[in-house]
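>>> model this:
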Amino acid sequence: MRTKYYAYDRWVSLFIVTCETLITGGLFYLLFLTTEDTPWHKILQAPHLQVILTVMLCYFVSAMQAGVVLYRRKVYAYQILSKVLKSTICFGVLSGVVLELGRFMDAWSYFYLTFLGLLFISLSVFHILKVGNLRYVVLVGSSENNRELYYELTTQDWTGFRVKGYFDFEPNPKFPQECPYLGKPQDVKEYLEKNGNTHYLFCCLPSKEHVIIRSLINYCENHLVHFYSVPNIYNYLQNRVYFNMIGNVPFLSLRPEPLSRTGNKMLKRAFDIVFSLLFLCTLFPIILLIVTIITKLTMPGPVFFKQKRNGLNDKEFYCYKFRSMRVNTQADSLQATKDDPRKTRWGNIMRKTSIDELPQFINVLLGDMSVVGPRPHMLKHTEEYSELINKYMVRHFVKPGITGWSQVTGYRGETKELKDMEGRIRGDIWYIEHWSFGLDLFIIYKTVANAIHGEKNAY
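Just a heads-up that it's a prediction; the model follows:
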């Protein structure tokens, strides 16, 4: 199973391989320059820049395949040398074949063998110099937070943390047995004085022990020990929280909310106004004319359909659409289904191509909606699902949208089962937590692409 460190591992690996690739190219070029007046210089059968880029590409490919673990703190010299040797051999074979078949140079020459030997030495030195040391940790307090922290520090071996043990007013039977009990919080300073190789102290004592906490802070600050305070929130919060500041006052939030920032709000609103105005003043009049003519010819009733829906902060507003169904009494309570008899053939076409949603650009201009956001639901659905799905109402922290992340990731249309709506809500919350202007542009692109190709859930 992939842990939350997986993405970090991947980016660090990419960075290390990139550095190694640059070293490879630079070393080849230096060797080429230093052998300019020797017979070795004549083995190149292609421009030297082309050869160097080919060599770098070969190294990058072979190194990514071999994998990188050498940035870890806990690593021995023989592991470094064996890893570098393996990478160098793989690279030598791959590049030798490519250079020979492509007639770039003679890969079996003394020049290239010398290059591979120097590369092995250079990469070995590079990795030995960047390897860090182990970091030793003590925990003060044995609440749920520090127990969870213990597992985080020890299950990821590459981080190089070693937990010596924990202090508390009495041994905690719930604490892992492999983590020894070291004594009471009053004994911490004496222990640190006798064990000078302690680097980090994580304290989760309750605030009523402020006298002890302050003395620990003072000691750590004066003896090169990093002090960290671990808030005791596990008894009422089980999910990740985020640290924020208002002036000098710290507080924890349940999730990042990029759209709570004034600058992001202004950017999103400006885009909504410009985008909706451009559409309403150019393509919309033509579409309106065509839709009006066909609608009047195929079914009686108004061209537009308006329905009360829940928006920002659960505020009700009228959402506009082109009417795709015959006038009926169930419009505000019954969701459209695949073979819904209320739909007309023309209505099916509009729904399949999302033409029926276009009048909502009027809602965007009025400020009730945004181009991108969680889709607004009928009042009846909001009332029902808010009782059935945990965190359902979180989606109302932002303006609803004409399209959204859930809609372009497979949760558009009818929600036949509760799990379908739960998936949509998870997508809406993910969007709120990860909003960016680039993400909005990507969702708009995906929406247009899906409309052109057609969607099986659009009915």
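>>> hey, let's count contacts and neighbours off CA atoms from now on
Will do.
>>> what's the next secondary structure element after the helix or strand harbouring Phe111?
If you go by DSSP states H and E, Phe111 is part of helix 110-130. Downstream of helix 110-130, the next assigned helix or strand under DSSP H and E is strand 135-140.
>>> which elements pack onto that next one?
Counting contacts by 3 or more CA pairs under 8 Å, 6 or more residues apart in numbering; DSSP states H and E, strand 135-140 packs against strand 161-167, strand 198-203.
>>> next one: the next helix or strand after that strand to chain centre, how far?
Beyond strand 135-140 on the C-terminal side, the first helix or strand identified by DSSP H and E is helix 144-155. Centroid displacement of helix 144-155 relative to its chain, using CA atoms, centre = their mean, to the nearest Å, is 23 Å.
>>> over to stretch 397-405?
Distance, stretch centre to chain centre, for stretch 397-405: 20 Å (CA atoms, centre = their mean).
>>> buried residues, stretch 311-323. List them.
Using 16 or more other CA atoms under 10 Å as the test for burial, stretch 311-323 gives 311-312, 314, 316-317, 319-323.
>>> out of these, the closest to Cys19 would be?
Leu312 (47.7 Å; CA to CA).
>>> what packs against the lengthiest helix in the chain?
For the chain, the helix that runs over the most residues, judged by DSSP state H, is helix 6-34. Secondary-structure packing of helix 6-34 (3+ CA pairs under 8 Å, 6+ apart): helix 48-66, helix 110-130.
>>> second input sequence below; structure requested for side-by-side comparison:
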Amino acid sequence: MRYTRYSKNSYILQLILDLVFIIILFFHYLKIQYHHLGIHVVSFNGLLDAHYKVLILFLMSWYFISLKTHLYEIKRNTGIGLILKNNLYQIVIFSIIAFAVSGIKKDDLFSNRVTLFFLITLFLFTFLTRAVLFLFLKIYRSLGGNYRRVIFVDENKNTHSFIKFLSKRKDYGYINCGNFLSNVQDDIKKNIYEFDLIKLKYFILEEEIQIIFFSLNGKLPHDVHDELVILAQKLHIEIRFIPSTVYDSFYSLTLEYYDTFPILLFKKFPLDDSWNQILKRIFDILFSLFVIVFILSWLYPLISVAILLDSGKPVLYLQKRVGFGGKIFHCYKFRTMKNSKDNDIKATVKGDSRITKLGGILRKSSLDEMPQFFNVLKGNMSVVGPRPHMVVQDNYYNDHLLKYSLRHYVKPGITGLAQVKGFRGEINSKEDMQKRIIADVYYVRKWSFLLDIIIILGTVFKTVGGDKKAI
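Sure thing, here's the model as predicted:
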């Protein structure tokens, strides 16, 4: 199969390039280290005899670490962000070994400074080669290379959108060879066939199909699912499933065995892991302290005076919001509205008469959210996470939107993925909130420290450029 050949070649090529570069860097920085020690003439054989054991350790360590970090796995749906994350993990883990070995042999191997330069150079090279390969594969697939022949069986409300997406994104490298449906009219379009398991089998063999995309909860009988899985296994081809809704939870299941008895259970979310919780909390404390000490220390008095002159007291507005685990907390904001009984139960709308003149400016620039860094320091919010909603809103959408409650599995944030994606501002329909929940659910399921950094950077750019959807 094309995919297997290309993936193996890509893996071997990347590995060889990295190992060769590590060898070159190793001897280059050894010469620099010896030069610092006042030893100017050292032959290659002399360096090799003195340090070949360390070199072998470095090469073997790099390889085995890469198996854990998935450094050389560039899938069709892999993004540049994931490549960067895997590369960072690889270098961080490898650096532990590099510094440890250098420390043991500090007299004639690398100093801490040389080790640091060695690791930085290695990171830049390995990331750039992976980024170049990533872009090359995208372009190559767009031109028709490294493709996979696929078919679609059955249809649900997401099938056509997914087919349309793949037809536009040629860089994924999928060729649609046919759609097999339960009921096909006489005036059929090209590549649309009536589903028949026997005919489908021969079609797969004749057309050298490599992947079956099967639409769940479609129009075909339920027993087709099992028959299709068995057929795919017999023909040794992949079968993938298109969910009928983005909220389908079947893909969140994992398999455990009690002796030989299989049991399915939901996968844990990344922030269920205690180490991830500690990492996120440490970052929250450090980041919020930095903002409070270096920004809010002078910004808070300025905005406070401006609010007092514009509309009087109070400066802060404490609103009840729903946080981690569904618990209610007081969310701090600079007051941007006139005092009203509706402020805790009525959501803000465009042109809201309750918003003060200064309040409109604070909202547009998101400066009204700045006191929430005190919430972060207290621990009832995070720098990044789903935005907390009013209690009334939360109760309503929890009853009317599937998977809404998943956003309560992490701490609410000052900014979040939904805001960076542009899903903020006035809520005019159920769909407006649904878009936010889709982004929030993705964040809960796919959290990583790198994703938090990307969201923070995206928020900064939006704040500086101005967010038109802010109200």
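>>> what's the TM-score here?
The TM-score (TM-score structural alignment, normalised by the length of the first structure) is 0.53; 284 aligned residues with a CA RMSD of 4.5 Å.
>>> ok, back up a step: let me have the helices and strands packed on strand 135-140 of the first structure in CSV, extended by distance to His226 of the first structure.
As requested, those are exported to CSV (distance: least, CA to CA, whole Å):
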stretch, distance to His226 of the first structure
strand 161-167, 13
strand 198-203, 5
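>>> wait, which of the ones you listed is closest to Val68 of the first structure?
Nearest to Val68 of the first structure among these is strand 161-167 (19.5 Å), distances taken as CA to CA.
>>> just checking, what packs against the closest one?
Right, strand 161-167 of the first structure is packed against strand 135-140, helix 144-155, strand 181-183 by 3+ CA pairs under 8 Å, 6+ apart.
>>> after the helix or strand where Arg321 of the second structure lies, which helix or strand is next?
Secondary-structure element containing Arg321 of the second structure, defined by DSSP H and E: strand 316-322. Using DSSP H and E, the helix or strand that follows strand 316-322 of the second structure in sequence is strand 328-334.
>>> how close does that following strand sit to the first structure?
When the first structure is overlaid, strand 328-334 of the second structure sits 0.5 Å from its aligned residues on average, using mean CA distance after the TM-score superposition for the first structure.
>>> would you mind measuring from Glu144 of the first structure to Thr24 of the first structure?
As judged by CA to CA, to the nearest Å, Glu144 of the first structure and Thr24 of the first structure stand 48 Å apart.
>>> same deal with Phe322 of the first structure?
As for Phe322 of the first structure, its distance to Thr24 of the first structure is 62 Å (criterion: CA to CA).
>>> check contacts around the residue mapped onto Val408 of the first structure from the second structure.
Counting by TM-score structural alignment, Val408 of the first structure lines up with Val420 in the second structure. Applying CA atoms under 8 Å, 6 or more residues apart in numbering to Val420 of the second structure gives the contacts 455, 458-459, 462.
>>> again, only this time at 7 Å
Val420 of the second structure sits next to 455, 458-459 when contact means CA atoms under 7 Å, 6 or more residues apart in numbering.
>>> using TSV, please lay out those residues together with secondary structure.
Output for the contacts of Val420 of the second structure, formatted as TSV (DSSP: H, G, I helix; E, B strand; the rest coil):
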residue	secondary structure
Ile455	helix
Gly458	helix
Thr459	helix
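>>> name the nearest of these relative to Ile345 of the second structure.
Minimum distance to Ile345 of the second structure across those is 27.1 Å, recorded for Thr459 (CA to CA).
>>> distance of the residue nearest to the closest one when sequence neighbours are not counted from Ser61 of the second structure?
Nearest non-adjacent residue to Thr459 of the second structure, counting by CA to CA, 6 or more residues apart in numbering: Val420, 5.9 Å away. As judged by CA to CA, Val420 of the second structure and Ser61 of the second structure stand 38 Å apart.
>>> before we move on, what about Phe127 of the second structure?
Taking CA to CA as the measure, Phe127 of the second structure falls 18 Å from Ser61 of the second structure.
>>> swap in His408 of the second structure?
His408 of the second structure is 40 Å from Ser61 of the second structure, where distance means CA to CA.
>>> more neighbours, these two?
His408 (20 against 15; other CA atoms under 10 Å).
>>> what sits against the more buried one?
Residues near His408 of the second structure by CA under 7 Å, 6+ apart: 323-326.
>>> tell me the counterpart of it in the first structure.
In the first structure, His408 of the second structure lands on His396 (TM-score structural alignment).
>>> same deal with Ile32 of the second structure?
So, by TM-score structural alignment, Ile32 of the second structure is left unmatched.
>>> for the helix or strand where Ile32 of the second structure lies, buried residues please.
Per DSSP H and E, Ile32 of the second structure falls inside helix 2-36. The neighbour-count check on helix 2-36 of the second structure (16+ other CA under 10 Å) flags 7, 10, 14-15, 18-19, 22, 25-27, 29-31, 33-34 as buried.
>>> Lys68 of the second structure: which of those residues is nearest?
Nearest to Lys68 of the second structure among the buried residues of helix 2-36 of the second structure: Leu15, at 14.1 Å, using CA to CA.
>>> what distance do you get for the closest one to Leu59 of the second structure?
10 Å.
>>> thinking again about what came up before, now render the helices and strands packed on strand 161-167 of the first structure as a markdown table, adding distance to Glu190 of the first structure and mean neighbour count.
Output for those, formatted as a markdown table (distance: least, CA to CA, whole Å; neighbours: other CA atoms under 10 Å):
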| stretch | distance to Glu190 of the first structure | mean neighbour count |
| --- | --- | --- |
| strand 135-140 | 13 | 22 |
| helix 144-155 | 21 | 16 |
| strand 181-183 | 10 | 18 |
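>>> which among these is found nearest to Arg261 of the first structure?
Across these, the minimum distance to Arg261 of the first structure, taken as CA to CA, is reached by helix 144-155, at 29.8 Å.
>>> dump the residue contacts of Tyr89 of the second structure.
Contacts of Tyr89 of the second structure by CA under 7 Å, 6+ apart are Thr69.
>>> what's it aligned with over in the first structure?
Using TM-score structural alignment, Tyr89 of the second structure has no partner in the first structure.
>>> kindly report the same for Tyr442 of the second structure.
Aligning on TM-score structural alignment places Tyr442 of the second structure opposite Trp430 in the first structure.
>>> that match is in what secondary structure piece?
Per DSSP H and E: Trp430 of the first structure is located in helix 418-434.
>>> and the end-to-end length of stretch 311-328 of the first structure?
24 Å.
>>> scratch that, stretch 69-78 of the first structure is what I was asking about
Note: stretch 69-78 of the first structure ends 13 Å apart using CA to CA.
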